[in-house]
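A.B. asks: Below is the structure, and that's it, no one-letter string:
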């Protein structure tokens, strides 16, 4: 599934430039992806799109007033306030692992990942079968969340998400 997501990201730089699911499925099939991979990726992208509905993308909007996902108002999940502390469930800790949780925390501390986007990243990561999730796969999810939101990460963040750690020299 992740190979399909990377292909979509690389070929449709903006989420709104992506073709409709049927046409995208045909294009992916023509590029040699397996039907099961395509189906899983399209379902994952559809669920990502649903999660992104109502996300405050403009500055100045109070994120705590916006619900995330398809849930009804009675049991809706509110976007966290900026000073909230996120406590990860045991299932989230097992699924994401220490390396991915540390990377999410790093992005939050750097001011790159808002609480609302973090929740979507976690929800989309939990929707995968990888356990514990590899950091490279989490980075793909982060790229896809930014891609879907229309928010282009700055160059340093994009470099961190796209570049491997191999060959880096610590200063």
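C.D. replies: Looks like it arrived, so ask away. From a predicted model like this one, the values you see are computed outputs, not experimental measurements.
A.B. asks: Please count neighbours and contacts with C-alpha atoms only from this point.
C.D. replies: OK.
A.B. asks: Next, count neighbours for residue 39.
C.D. replies: 15 (other C-alpha atoms under 10 Å).
A.B. asks: Stretch 159-171: end-to-end distance?
C.D. replies: 17 Å (C-alpha to C-alpha, to the nearest Å).
A.B. asks: who touches that stretch?
C.D. replies: The contact list for stretch 159-171, computed with C-alpha atoms under 8 Å, 6 or more residues apart in numbering, reads 139, 140, 142, 143.
A.B. asks: Okay, one more to line up with it:
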């Protein structure tokens, strides 16, 4: 399902193209994705949009986050550290962090790694027109084409 989400984001949502459910399903199926994964990805993204529209992502800040055992077992340590870094860098609010965690836990995978969390964070912030902050940090942290000091 995660691959479908990434494909949808790269080919539709990033370009602000929002085809209806039937058209999207047909195009994703033609691209080689399984119908169950397509339905799961569309439902996953619809929940993300509904939560953002409901104002969940703009709620106030909480001071301290204790992760549940299920969250710790599913979301790896690098991913949790990365979310904490983004929150400390003021790229991600605590409410947006909760949205990232919710959407990570909603994935069918048994383990969520750094790549998945990076994509989920990008989708959450893109959905709120805040992706440029994240992309700046992402580029600074993960760009392998850093200049060399002589």
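C.D. replies: Nice, I can see it. As the structure is a computational prediction, the values presented were derived from the model and not from experiment.
A.B. asks: Columns secondary structure on top of the contacts of stretch 159-171 of structure 1, output as a markdown table?
C.D. replies: Output for the contacts of stretch 159-171 of structure 1, formatted as a markdown table (DSSP: H, G, I helix; E, B strand; the rest coil):
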| residue | secondary structure |
| --- | --- |
| 139 | helix |
| 140 | helix |
| 142 | helix |
| 143 | helix |
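A.B. asks: Rebuild these as CSV, extending it with distance to residue 21 of structure 1 and neighbour count.
C.D. replies: Listed next are those as CSV, based on distance: C-alpha to C-alpha, whole Å; neighbours: other C-alpha atoms under 10 Å:
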residue, distance to residue 21 of structure 1, neighbour count
139, 23, 20
140, 20, 19
142, 21, 24
143, 19, 23
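A.B. asks: Looking at those residues, which one is closest to residue 34 of structure 1?
C.D. replies: residue 140 (19.2 Å; C-alpha to C-alpha).
A.B. asks: what's the matching residue for that closest one over in structure 2?
C.D. replies: By TM-score structural alignment, residue 140 of structure 1 lines up with residue 119 in structure 2.
A.B. asks: How about its match: what's its closest non-neighbour residue?
C.D. replies: residue 6 (7.3 Å; C-alpha to C-alpha, 6 or more residues apart in numbering).
A.B. asks: Count the residues that sit near the one you found.
C.D. replies: 17.
A.B. asks: Thanks a lot, catch you later.
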